[in-house]
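next one to model:
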Amino acid sequence: MSAHTEGTPCWADAMFPDVEAAKSFYGEVLGWTFDSGSEEFGGYAQARSDGKAVAAVAPQTQGVEGPAAWNLYFATPDATATAAKIRDNGGTLAMEPMRVGEFGTMATAQEPSGAYFSVWQPDTHEGFEKTGETGAYCWAEVTTRDPAATDVFFPAVFPYETRKMDVDDVDFSVFQAGGEPVLGRLKMTEDFPPDAPPHINVHFAVDNCDAAIATVTKLGGRLIFGPMDSPFGRFATVADQQDAVFTVIDLTTTEGEMPEFT
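As a prediction, the model looks like this:
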């Protein structure tokens, strides 16, 4: 049995034009160390925090254009069946289910509003070995201009229940799997650049949000939003020096009351 419930984010990776620069950047910002990249799989290298697998980086495939971007994987017991649900519910498959050595089977898709994601049917590689702690994945949000389409799509593909945050000025919902919140959905407002595409914003936990921002900018990255205090932690959205966007959050520094969900 998979270590991750169906529909739960179970892995994250990114391809970079300069993978060695990415290793240096994330090593300093998030404290990651890296396995030697597998030549068989194009230099794909797992990142580790406290010796536990937390993500992966790889050289950008030849012929691929555009900035680097983090890609989130969702656990599935059957990648082929999930791919069919994606097609049947208005999504688009960018990559059909494909076996990845002995590690598992993956597929990559776009949900109806345009955000990319992947699904992962595990074999020897089950995914994250650490979450919700410093240096590891802790949360993600589908950030979209068409929340209605997204809100219909994801519960049709995965066994999700949806709860909407009861706040007047923010259109935000949470998808739950097995009664646990696993994914957020945020409507993009005028605060977002008009050319910003729909995307899944991956969050990594840090000890100190402001210190992480300082390190990001020192290394050639940039601050996009924040820092901001919240009941969930102090967070900021940043981009690395190759323009891959992600959020850093200090889960221990919280402010305010938890919002109500309906």
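
when you work out contacts or count neighbours from here on, use the C-alpha atoms and nothing else.
Noted.

ok, for F34, nearest residue in space, not its chain neighbours?
Leaving aside its sequence neighbours, F34 sits nearest to A47 (C-alpha to C-alpha, 6 or more residues apart in numbering; 4.5 Å).

now swap in A94 and tell me
Distances taken as C-alpha to C-alpha, 6+ apart place A109 nearest to A94, at 4.9 Å, with adjacent residues excluded.

the one you found reaches G90, doesn't it?
No: the criterion here is C-alpha atoms under 8 Å, and A109 misses it with G90 at 10.6 Å.

P193: how many residues sit nearby?
For P193, the number of neighbouring residues by other C-alpha atoms under 10 Å comes to 9.

how close does it sit to R145?
For P193, the distance to R145 equals 12 Å [C-alpha to C-alpha, to the nearest Å].

could you do M165 as well?
Applying C-alpha to C-alpha, the value for M165 to R145 is 17 Å.

who has more neighbours out of these two?
It is R145, of M165 and R145, that has more neighbours when counted by other C-alpha under 10 Å, with 19 against 15.

could you measure from the more buried one over to Y44?
32 Å.

how about G66?
As judged by C-alpha to C-alpha, G66 and Y44 stand 19 Å apart.

those two - which one has more neighbours?
A direct count of neighbours by other C-alpha under 10 Å for G66 and Y44 places Y44 higher, at 21 against 9.

OK, contacts around that one?
Y44 sits next to 37-38, 56-59 when contact means C-alpha atoms under 8 Å, 6 or more residues apart in numbering.

of those, grab the buried ones for PyMOL.
Per 16 or more other C-alpha atoms under 10 Å, the buried members of the contacts of Y44 correspond to this PyMOL selection:
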select buried, resi 37+56+57+58+59
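
tell me which of the contacts of Y44 is nearest to E102?
Taking C-alpha to C-alpha as the measure, E102 lies nearest S38 of the contacts of Y44, at 13.3 Å.

re the thing from before, comparing A109 and G90, which residue is more hemmed in?
A109 (20 against 16).

what residues are shared contacts of P193 and R145?
Joint contacts of P193 and R145 (C-alpha under 8 Å, 6+ apart) do not exist.

buried residues, stretch 119-138. List them.
Neighbour-count burial for stretch 119-138, counted by 16+ other C-alpha under 10 Å, picks out 119-123, 125-131, 134-138.

please narrow the residues you listed to those residing in strands.
119-122, 137-138 (DSSP state E).

show me the strands in the stretch 101-250 of the chain, by range?
Assignment of strands within the stretch 101-250 of the chain using DSSP state E, counting those that start in this stretch yields the ranges 104-110, 116-122, 137-144, 161-164, 172-177, 180-187, 199-205, 222-228, 234-239, 245-250.

quick revisit: among the contacts of Y44, which are in strands?
56-59.

let's see this one next to it:
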Amino acid sequence: MPAAPDRFPAGSPCWADLTSSDPARAREFYAGLLGWDTVDLGRASGHYLHFRHNGDVVAGMMQNSPETTFPDFWTVYLASDDAGATAGSAAAAGGQVLLDPARALDQGTVAVLGDPTGAAIGVWQPDTLRGFARIDETRAPVWYELMTNNYPAALEFYRNVFGWETAVLSDTSEFRYSTLQSNGRPVAGVMDAAEGLPEDIPSHWEIYFGHADIDAAAEQAEQLGGSVLSVPEDSDYGRMVQLADPTGAAFWLMAAPEA
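Got it, this is the predicted structure:
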């Protein structure tokens, strides 16, 4: 079973969490769909939860404030050696600092940035929590993707702020896509979605989790109160489906070998 690296290289996806208006319902949904259990980090954390699979941490969850108008959503975090410096670089590169760097107990330092195309991206400077304990298998994160309405600006921002090395996968008017390379392998993607994103949906990051049976998972998600946002389909990278949990937070499942 693929364990996560001892240290995530700076700029690579290392964590993800769900902001949910109904954490209790979310716990039931992800337990049923992905077999996750949860651990509450206590009052000092605002009752932040860790999702776990077989005892290994694979994601987090926090309460969506009733005062906000934001729908429930998943956030992807990129590793940083210095969250404060990364936030400063983001502001200088035309981004926004949506959440100033702050300590998260003894686990690390967190920040949230807005890139120049409108997508929110988290920053994680690890301490006792390096990030995901497992990746690239069923019931764990397997891929991360930025859907952007300004492809050139997005690539420039992430190269400048996070030191990305990127590789062009396709550069046609029908499909323009680059990947982030880490240790010689792709770990995230950027898609030119200018023609595909509806006007009311801004640029955003998406997360994929592994599952052994995509079609069965789509049916199960509906039985658990979620919804299927795109029908299961085959791709060059395996079968996949986009789902939403019972309160509307969207994510993908992608075929992966059983852990």
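
show me what V112 of structure 2 aligns to in structure 1.
Mapped onto structure 1 by TM-score structural alignment, V112 of structure 2 lines up with T108.

that match touches F117, doesn't it?
Yes: between T108 of structure 1 and F117 there is a contact under C-alpha under 8 Å: 5.8 Å.

ok, the residue most central in space within structure 1 - contacts?
Geometric centre of structure 1, nearest residue: V202, 3.3 Å, by C-alpha atoms, centre = their mean. Shown in contact with V202 of structure 1 (C-alpha under 8 Å, 6+ apart): 70, 72, 137, 139-141, 246-247.

likewise Q63 of structure 2?
Q63 of structure 2 makes contact with 19-23, 48 under the criterion C-alpha under 8 Å, 6+ apart.

what distance do you get for it to M191 of structure 2?
Distance from Q63 of structure 2 to M191 of structure 2, counting by C-alpha to C-alpha: 29 Å.

G184 of structure 2 pairs with which position in structure 1?
That one, G184 of structure 2, aligns with G179 by TM-score structural alignment.

got a list of what its match touches?
E161.

ok, the nearest residue to P147 of structure 1 once chain neighbours are set aside to S113 of structure 1 distance?
Nearest residue to P147 of structure 1, sequence neighbours excluded (C-alpha to C-alpha, 6+ apart): K187, at 5.9 Å. Using C-alpha to C-alpha, K187 of structure 1 is found at 11 Å from S113 of structure 1.

so stretch 209-227 of structure 2 corresponds to what in structure 1?
Using TM-score structural alignment, stretch 209-227 of structure 2 lines up with residues 204-222 of structure 1.

out of the contacts of Y44 of structure 1, flag the one nearest to I86 of structure 1.
Nearest to I86 of structure 1 among these is A56, at 24.7 Å by C-alpha to C-alpha.

show me what that closest one lines up with in structure 2.
Match for A56 of structure 1 (TM-score structural alignment): G60.

hmm, D213 of structure 2 is touching A255, no?
Yes: using C-alpha under 8 Å, D213 of structure 2 is in contact with A255, at 6.7 Å.

looking at those two, which has the bigger crowd around it?
Between D213 of structure 2 and A255, counted using other C-alpha under 10 Å, A255 has the larger neighbour count: 22 against 17.

how much space between the nearest residue to Q242 of structure 2 once chain neighbours are set aside and I214 of structure 2?
Leaving aside its sequence neighbours, Q242 of structure 2 sits nearest to W252 (C-alpha to C-alpha, 6+ apart; 4.3 Å). Distance of W252 of structure 2 to I214 of structure 2, computed by C-alpha to C-alpha: 10 Å.

likewise S20 of structure 2?
24 Å.

now do the contacts for the equivalent of D72 of structure 2 over in structure 1.
The alignment partner of D72 of structure 2 in structure 1, by TM-score structural alignment, is A68. Neighbour list for A68 of structure 1: 14-17, 60, 242-244 [criterion: C-alpha under 8 Å, 6+ apart].

pretty sure R25 of structure 2 sits in a helix.
Yes: per DSSP: H, G, I helix; E, B strand; the rest coil, R25 of structure 2 lies within a helix segment.

count the neighbours of V97 of structure 2 for me.
Neighbourhood size, V97 of structure 2 [other C-alpha under 10 Å]: 19.

which residue lines up with it in structure 1?
Checking with TM-score structural alignment, V97 of structure 2 has L93 as its match.

quick revisit: mind listing what the alignment partner in structure 2 of the residue nearest to F34 of structure 1 touches?
Per TM-score structural alignment, the equivalent position to A47 of structure 1 in structure 2 is F51. For F51 of structure 2, the contact set (C-alpha under 8 Å, 6+ apart) comprises 36-39, 57-61.

then S178 of structure 2?
166-170, 189-191.

buried subset of the residues you listed as a PyMOL selection?
Command for PyMOL that selects the buried part of the contacts of S178 of structure 2, burial taken from 16+ other C-alpha under 10 Å:
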select buried, resi 166+189+190+191
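
hey, where'd the helices end up in the stretch 1-150 of structure 1?
19-30, 79-88, 147-157 (DSSP state H, counting those that start in this stretch).

I'd like to know which of those helices lies nearest to S2 of structure 1.
Nearest to S2 of structure 1 among those is helix 79-88 (13.0 Å), distances taken as C-alpha to C-alpha.

which other helices and strands contact the closest one?
Judged by 3 or more C-alpha pairs under 8 Å, 6 or more residues apart in numbering; DSSP states H and E, the packing partners of helix 79-88 of structure 1 are strand 92-100, strand 104-110, strand 116-122, helix 147-157.

deepest-packed of the ones you listed, please.
Highest mean neighbour count among the helices and strands packed on helix 79-88 of structure 1 (mean count of other C-alpha atoms under 10 Å): strand 116-122, with a mean of 25.

average gap between it and structure 2?
Relative to the matching residues in structure 2, strand 116-122 of structure 1 has an average distance of 0.7 Å after the fit, by mean C-alpha distance after the TM-score superposition for structure 1.

what does stretch 149-156 of structure 1 give?
Mean deviation of stretch 149-156 of structure 1 from its aligned counterpart in structure 2 after superposition (mean C-alpha distance after the TM-score superposition for structure 1): 0.7 Å.

against structure 2, where does that stretch fall?
Under TM-score structural alignment, stretch 149-156 of structure 1 corresponds to residues 153-160 of structure 2.

that older thread, reformat the contacts of A68 of structure 1 as a markdown table; add distance to F175 of structure 1.
Below are the contacts of A68 of structure 1 laid out as a markdown table (distance: C-alpha to C-alpha, whole Å):
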| residue | distance to F175 of structure 1 |
| --- | --- |
| A14 | 24 |
| M15 | 27 |
| F16 | 30 |
| P17 | 33 |
| Q60 | 31 |
| Q242 | 30 |
| D243 | 28 |
| A244 | 24 |
